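Chemist: what would the 3D arrangement of this be:
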Amino acid sequence: MKKLLVLFLLLNHFCFAKTFRRLKFFDASNKAIHYVGRIDCSNPELPRFWSPGVYFYTTFVGPDCYVVLNDEVNYGVMHNYIEIVVDGKPRRIMLSAKTDTVWVAKNLSKGKHTLLVCKDTESGIGYLEVVGIGCRKLVNEKDSSKYLIEYFGDSITCGTSSDLSQTPCGAGRWEDQHNAYMSYGPTVARALNARWIISAVSGIGLIHSCCGMKITMPQVYDKLMLRNDSIEWNMNKMQPDVATICLGQNDGIQDSTKFCSAYVKFVKTLRSKYPNTTFILLTSPMADENLNKVLRNYLLSVQKEINNEGDKNVYHYFFKKRYYHGCDGHPDVDEHQQIAAELAPFIKQIKHW
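Modeler: Model (predicted):
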């Protein structure tokens, strides 16, 4: 029995080695590989990104394909999760090494197949670098997305603490329940045939962040990884058609004048960067009854002031219920789909998409 197992492993290794050799390798700068999100492309051979939800996509010719990624392995122990989507079918995996060769397709048909790889984990888990893709051939086909939506927010928007499919709450590490791809933002975008950018980080607030965090969103919104020590992100690179702002959960109930004034100022700052973008101010999907009531009043006041000053391209949306069945009171993956099911029709209505 042992000899048979060894023989099987040797044959399996031989088959994959043979497959590996017959595939061509295309480095990360290949024009058939398209990138979306806050990405450091100072070295085009190794595009680097931290933010959850950053993704790249391409079309490859089957039957086999692999991706090579560098994982920062922050603090020597943290590994990023990624979503691999082949022909529209997603699967989530955790990387396991400093450099990972991930087989994304095996023994598919010999025709064309779509591939999308999305970073599921937050900035604090560390960066990813794309080394390249191995396959028979890459085909330079851009997706059919007509629009771009950016989502400013906190851990909810990141999809943190939402995915319990592999590790239950209270087990494993913090990053084990991250799933940006299945969070409400990308889900809305896919429903509306749009690309997405997640500009969010756990714990952050508008004027008060939680958990000892010393930054707020207005201080870091224009940084590559939304940290003070991060390099600046050129916001002219990708002008969104719509930008949502989902802040306030970590602020809690604040002085109304102080909070609303800061919110108005933040929207005006974003407007200076995005002159044609439609802004939507969101309540927190996990807010309790007291915070939800306060946030509704805040957002109505903020929108009214901005509209009265002549900017009519600012709206609000109040979520209909509380979503809190993930870890630490966050929405779980199913609830993110429900949140998206609320928000997508509203965006479609106001934008006439």
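
Chemist: going forward, measure contacts between C-alpha atoms and count neighbours the same way
Modeler: Fine.

Chemist: longest strand of this structure?
Modeler: strand 55-71 (DSSP state E).

Chemist: packing partners of that one?
Modeler: Secondary-structure packing of strand 55-71 (3 or more Cα pairs under 8 Å, 6 or more residues apart in numbering; DSSP states H and E): strand 34-36, strand 99-105, strand 112-119, strand 128-139.

Chemist: can you say which of those strands is nearest to A262?
Modeler: Proximity to A262 (Cα to Cα) singles out strand 34-36 among these, at 29.4 Å.

Chemist: any idea which helix or strand comes after the closest one?
Modeler: Scanning forward in sequence from strand 34-36 by DSSP states H and E, the next helix or strand is strand 48-49.

Chemist: who are the packing partners of that next one?
Modeler: Of the remaining helices and strands, those touching strand 48-49 by 3+ Cα pairs under 8 Å, 6+ apart are strand 128-139.

Chemist: which of the residues in the helix or strand hosting V6 are buried?
Modeler: Using DSSP H and E, V6 maps to helix 2-22. By neighbour count on 16 or more other Cα atoms under 10 Å, the buried set for helix 2-22 is F20.

Chemist: which residues are contacting that helix?
Modeler: With Cα atoms under 8 Å, 6 or more residues apart in numbering as the test, helix 2-22 has contacts from D64, R136.

Chemist: go on, stretch 216-228?
Modeler: Under Cα under 8 Å, 6+ apart, the answer for stretch 216-228 is 38-40, 49-51, 123, 199-201, 204-209, 215, 230-235, 266.

Chemist: one more, so I can put them side by side:
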Amino acid sequence: MRMILLLIACFCGTLPDRVNLLPASALHPFGRYILTPAGEIELIGSAVHFGFQFSGAGCAVYLHLADTAGHQYVQYELDGVYQGRVRFQGTAPLLIRAGDRGVHTVWIYKATEATSGPIFVEKIAGQGLSALQRPAAPVIEFIGNSITCGADADTSATPCGAGQYSDYHNAYYAYGPRVARALKVNYFLSSVSGIGIYRTWNRDAPSMPAVYEHADLSDTGRRPWDFARYRPAVVSIALGTNDLSKGDGKVARAPFDSARFVGAYVKFVRLVKTKYPTARIALLSSPMVGGADRELLQRCLTAVKTAIDPLYPAAQPVALFFFEPMTPGGCSYHPSVKDHALLAAQLEPFFRRLLVE
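Modeler: Next up, the predicted model:
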């Protein structure tokens, strides 16, 4: 079956008669992605991104989906300025004016998460094309749930309840990418909506430990993630919101088990340490959890730190960050784009300190 094709054209007027082609295999994506046997780039994780330059009249980026009935979102920067989210399905091209005929820089980001499905990059057409790499800088991996994904955050195009779950994703403006841009470091997201450290928001499975080693962050995935691709200086883990969830009332759900939570969390941190022995581990609480549950989560995270630190006496101790209480303004009690800016402002000095200690 013919896959959906998207043409994103960046130009003033029309494309020049003579264009060059830059194959996807020549790009340098950053984040969770796979180079397919066909030489395409499969964008998987939230905020996975790639950059390139073009000159002259414009450029064309060829993307497609495996789901011919679905739609997806990308976000992009043009010459360092964020341009917004782009919804695409079918074959209709989207034209974006570059403003002049000089040399232009583009960074394209996957706005949606892994469970929304991959976006495939085939090639870029234009003049003066060259692939960009991220500048050398420390790397932060942000592990988490829907908050880390930037899910249910952006209602600028679709009011809450009027669209599909992916219609509200804005990974570019989630707290992790915001913090990374502020600190001028590189980052990638390993995040899944609804997931916890030992259960999901309404079921017993999957959990983050069950999906983390799979490239597509799925418990049914068969492709392993290549942990040698990046060497994070800091690994940020923000889980617990969904373990504490009371569920949807449709599936029987046992009360929160703090001993099981702490035990699973300790085991997961040890797994992460096998992948990145020198990384500083940071445990974040949840801005969506308040009252007694907030205090319970903080005690549990403190217990994880207490258990982990003696296991790695030569390493920097686990760092803890507890969010201030928040009444989220996004859909389904999630932080909005504006809320993520507030979360990032809280987190910036915390991560800045971790990167220099």
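
Chemist: how big's the offset between the longest strand of structure 1 and structure 2?
Modeler: Mean deviation of strand 55-71 of structure 1 from its aligned counterpart in structure 2 after superposition (mean Cα distance after the TM-score superposition for structure 1): 1.7 Å.

Chemist: what angle do strand 55-71 and the helix holding V6 of structure 1 make with each other?
Modeler: Calculated by axes from the mean of the first three to the mean of the last three Cα atoms, to 10 degrees, helix 2-22 of structure 1 forms an angle of 120 degrees with strand 55-71.

Chemist: helix or strand right after helix 2-22 of structure 1?
Modeler: Using DSSP H and E, the first helix or strand after helix 2-22 of structure 1 is strand 24-27.

Chemist: can you count the residues close to A319 of structure 2?
Modeler: 18 (other Cα atoms under 10 Å).

Chemist: map it onto structure 1.
Modeler: In structure 1, the residue matched to A319 of structure 2 (TM-score structural alignment) is Y315.

Chemist: surely that match touches V267?
Modeler: No. Look at Y315 of structure 1 against V267 with Cα atoms under 8 Å: they stay out of range, at 11.3 Å.

Chemist: ok, the counterpart of A66 of structure 2 in structure 1 - contacts?
Modeler: Mapped onto structure 1 by TM-score structural alignment, A66 of structure 2 lines up with E72. For E72 of structure 1, the contacting residues are H79, K98, G126, Y127, L128, by Cα under 8 Å, 6+ apart.

Chemist: any idea how far the counterpart of the last one in structure 2 is from T274 of structure 2?
Modeler: Same thing as L128 of structure 1. The pairwise alignment with structure 2 assigns L128 of structure 1 to I119, based on TM-score structural alignment. Separation of I119 of structure 2 from T274 of structure 2 (Cα to Cα, to the nearest Å): 30 Å.

Chemist: more neighbours: the two, which one.
Modeler: Neighbour count, other Cα under 10 Å: between I119 of structure 2 and T274, I119 has more, with 25 against 11.

Chemist: for the stretch 101-250 of structure 1, what spans make up the helices?
Modeler: 155-158, 184-191, 217-220 (DSSP state H, counting those that start in this stretch).

Chemist: may I see the buried residues of the longest one?
Modeler: Same thing as helix 184-191 of structure 1. Buried residues in helix 184-191 of structure 1, counted by 16+ other Cα under 10 Å: Y184, G185, P186, T187, V188, A189.

Chemist: kindly report the same for stretch 212-224 of structure 2.
Modeler: Y212, E213, H214, A215, D216, L217, S218, D219.
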